[in-house]
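Undergrad: return a 3D structure for these sequence lines:
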Amino acid sequence: MKSRDKILIIGGYGTVGSIVSRQLAMRYPSKVIIAGRNKDKAVHFIREHGLSASAIYMDIEMGDFQEVRFDMIHTVVNCLETMDMSFLLECINLNINYTEVGASFETHKRFFELSEYIDNGQGLVIPSVGLIPGLSNILAYNGAKEFTEVREIHSYVMLGLGESHGIDSIRWMLKKTNSAFKIKTKKGKVSVRGFTNPKSTRLLNEKRGRAFYLFDFSDHHIIPLFVDVEAVDTRIAFDSRLVTKLFHLFQKTGILKWYERLNPKQFKRVLDFLPIGSERFALQVEIMGCDSLRMSQKAVYIVTGDNEALATATVTSFAAELLYKNTELKGLKHIEEILDFRELVKYLEKHNITIKNERGYENNTVQPSGKPRDYGVIG
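TA: Got it, this is the predicted structure:
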């Protein structure tokens, strides 16, 4: 029996955190501790779902974690977007395994700043897990291994407007919709802005294309760190083509600057009230390059499901289990470096999240059957 055998889930009753808490509490009864700024909510959540878990008060932003029994914690799963350093440093210092959901590169850079310190410890740290970044990086990394030369990697995420989104994710989206950032192109680094540069792409599970717009998810910053690629970017669309177009028009006319100042709670009420969109999501990653014969090739991976938060949480739970079962690895590791991809595919399938791909010459990516093949049958 481990002297430290608890899994601490920060924000464990939020939109993503609640799913992580249920998944891990079912797998590891009595081992999960759900932490947040409202302990009563955590207690109610545990009772409502009949979980074998405990609850504590914790405010990571205010540095208030007096109720945390560090001597009991084996693995920490942070489900909040945060710039916290003090709690992270405490975990590193005490050799506690750590992972977190983080969509922005600003949060990801904290780990690079501490990389030497992390690598000198005995704990294992996995930054930025979830759907995008996280799964998008995994697909890019695994797909690139099939090429001798990688020229371009493009990620496309379609989000369902009918899904119930958390306050923190809405706050982050509002902040990023009008942000300026840089992307890597064949002509070098280029400054762009969110919801610009439309590109029509057909998702493998759809019959016609839709417009996707540049967006500052952190995966396009992280992928070039592991893959030698000439150009990489990430684009976004909503399942409603009309709403996607409206966001682009708001960007062009400057209305998005006003949207940034909206109260996330008010914006959430509008989204929850409007009868538009669905809960379905899709993440498609396209890798273009050359094979060993110098022939231009293209590989396309797609992840589909009915709940983006579920996909984000499931990848997070997978990462948490890697940490909890780990006995050998230590230091700073990205999830794409250490996972077994086929094990991840099986893990996601249990929650009705599927990964498929197509591969072929750059102008003919469909397999001879005309249908995408499950990743599991591709060598």
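Undergrad: contacts and neighbour counts: CA atoms only from here.
TA: Fine.
Undergrad: any chance you could map the strands in the stretch 51-200 of the chain?
TA: Assigned by DSSP state E, counting those that start in this stretch, the strands in the stretch 51-200 of the chain fall at 53-57, 73-78, 97-101, 124-129, 149-159, 180-185, 188-193, 199-201.
Undergrad: need the ones you listed in TSV (columns: mean neighbour count).
TA: Converted to TSV, the strands of the stretch 51-200 of the chain look like this (neighbours: other CA atoms under 10 Å):
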stretch	mean neighbour count
strand 53-57	21
strand 73-78	25
strand 97-101	26
strand 124-129	27
strand 149-159	23
strand 180-185	16
strand 188-193	13
strand 199-201	13
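Undergrad: now show me the structure for the sequence below, then we'll compare the two:
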Amino acid sequence: MTTAKCGGGAVLVVGGYGAVGVTVTRTLAGWFPDRIVPAGRDLARARRLASEVGSGRAARVDVADSPGFARVLEDNRVGVVVLCVEPPDAAIARACLAGGVHLVDVGASHHLLAQVDALGEQAAARGATAVLSVGVAPGLTNQLARRAHEEVGGADRLDVTVLLGSGESHGADAVRWTVAQLAVPAERRAGGGTRPRRVALPGYGIRTAHPFPFSDQHTLRRTLGVPEVTTRMCLDSAPLTAALFGLRRAGAFRAARNSYARRVLTSALTRVHLGGEGFAVRADAFGGDRHAAYALTGSAQSRVTGLVAAHVTRRLLTGGLPAGVHHLDQLRDLASLPENLSRYGTTLWTPDALQAAS
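TA: As a prediction, the model looks like this:
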């Protein structure tokens, strides 16, 4: 297996001043002073953050402008790109990997991740590494699913549950993405099971989680070879969860397929702060008569997603990750991330701990 070259050059954090990107920028700037370049469409915001973290550089980047993006890579001698906003297609990833630039992608849309997956041979040939499914969900969910899968000796079915804090100030991109997924037709929505599921989440009791098209339900079928994978979601506010998914069943989100309606719904949901900032993720694996589950809880999902991306980037900069395109759960060198994040207030729940807590 080819190992990627150590990440020389600057680190371009695209969306570096957003809800996720600001954590990436600040964390990496603490480890690698003078190498971090916050970037986005608002150059003034990028420059202000660069000044705050002691970086001498910032850049204007529009992910819909791939020629302009390529110029930014060259002008700043970029070695690693951390992508904290979702581009319209794989052109940004293609520009990175063709130029031998490493990529850390926080994106969560399966169709885009599949396009980047297809660039594996190109990345390997250039000695570049792309790490996908980087964050809480997908990301830590993938890692917990792998642990549960291995615990049962190979799962026939995986159930992944995500509880998000409805009181957290999620970034506009994240809310926009959520609205788009709520509008996905039922026949395209579920990767496995189609029914809600009652599940115990540490600190939150028994919750009803509803099928939701996170990308890991597609990715894990391939990376783990599990035939049935379903991802479900709920909010920490049970009434808000019931209202949200009740509206989906009633077809209220069909209008979100229209761009104007999507903007209106995104704006409305961005203002809703009825719960707290905590989150919980859980992965259950079923293999024959065996069952195992792992969970992780914490606060401020956007911040923890940024921390995951920062740790992955640091590993790239210090070398050792294989060249090519990989999802987080495929990189054994990063398998200890759930434990390493405990210093930031997260808690990893093993099967024994979950059983004791139930």
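Undergrad: after superposition, what's the TM-score here?
TA: Once superposed, chain against chain, the TM-score is 0.89 (TM-score structural alignment, normalised by the length of structure 2); 348 aligned residues with a CA RMSD of 2.4 Å.
Undergrad: so which of the strands of the stretch 51-200 of structure 1 comes closest to Pro275 of structure 1?
TA: strand 149-159 (15.3 Å; CA to CA).
Undergrad: can you tell me how far the residue located most distally from the centre of structure 2 is from Pro87 of structure 2?
TA: Distance to the chain centre peaks in structure 2 at Asp289, reaching 31.4 Å (criterion: CA atoms, centre = their mean). Applying CA to CA, to the nearest Å, the value for Asp289 of structure 2 to Pro87 of structure 2 is 43 Å.
Undergrad: and what of Phe279 of structure 2?
TA: Counting by CA to CA, the gap from Phe279 of structure 2 to Pro87 of structure 2 is 26 Å.
Undergrad: next: Ala19 of structure 2.
TA: 16 Å.
Undergrad: looking at the two, which has the bigger crowd around it?
TA: Ranked by neighbour count (other CA atoms under 10 Å), Ala19 of structure 2 and Pro87 place Ala19 first, with 21 against 17.
Undergrad: per the alignment, the more buried one pairs with which residue of structure 1?
TA: Here Ala19 of structure 2 is matched to Thr15 in structure 1, going by TM-score structural alignment.
Undergrad: same question for Leu274 of structure 2.
TA: Here Leu274 of structure 2 is matched to Ile276 in structure 1, going by TM-score structural alignment.
Undergrad: I'd guessed that match sits against Gly162; true?
TA: Yes: between Ile276 of structure 1 and Gly162 there is a contact under CA atoms under 8 Å: 6.1 Å.
Undergrad: look at those two and report which has more neighbours.
TA: Neighbours per residue, other CA under 10 Å: of Ile276 of structure 1 and Gly162, the larger number sits with Gly162, 20 against 14.
Undergrad: residues in contact with the equivalent of that one over in structure 2?
TA: Here Gly162 of structure 1 is matched to Gly167 in structure 2, going by TM-score structural alignment. Counting by CA atoms under 8 Å, 6 or more residues apart in numbering, Gly167 of structure 2 touches Val272, His273, Leu274, Gly275, Gly276, Glu277.
Undergrad: helix/strand/coil for the fifth one?
TA: Per DSSP: H, G, I helix; E, B strand; the rest coil, the local secondary structure of Gly276 of structure 2 is coil.
Undergrad: tell me where the stretch 251-358 of structure 2 has helices.
TA: Assigned by DSSP state H, counting those that start in this stretch, the helices in the stretch 251-358 of structure 2 fall at 259-270, 301-317, 337-340, 351-357.
Undergrad: so which bits of the last one are buried?
TA: Just to be clear, that refers to helix 351-357 of structure 2. Going by neighbour count (16 or more other CA atoms under 10 Å), the buried part of helix 351-357 of structure 2 is Pro351, Leu354.
Undergrad: just checking, what packs against it?
TA: Packing partners of helix 351-357 of structure 2 (3 or more CA pairs under 8 Å, 6 or more residues apart in numbering; DSSP states H and E): strand 290-299.
Undergrad: go through the strand it packs on and flag the buried ones.
TA: Using 16+ other CA under 10 Å as the test for burial, strand 290-299 of structure 2 gives His291, Ala292, Ala293, Tyr294, Ala295, Leu296, Thr297, Gly298, Ser299.
Undergrad: which residues touch the equivalent of the second one over in structure 1?
TA: When the structures are aligned by TM-score structural alignment, the residue of structure 1 matched to Ala292 of structure 2 is Ala299. Residues in contact with Ala299 of structure 1, defined by CA under 8 Å, 6+ apart, are Gly143, Glu286, Ile287, Met288, Asn357, Glu358, Arg359, Gly360, Thr365.
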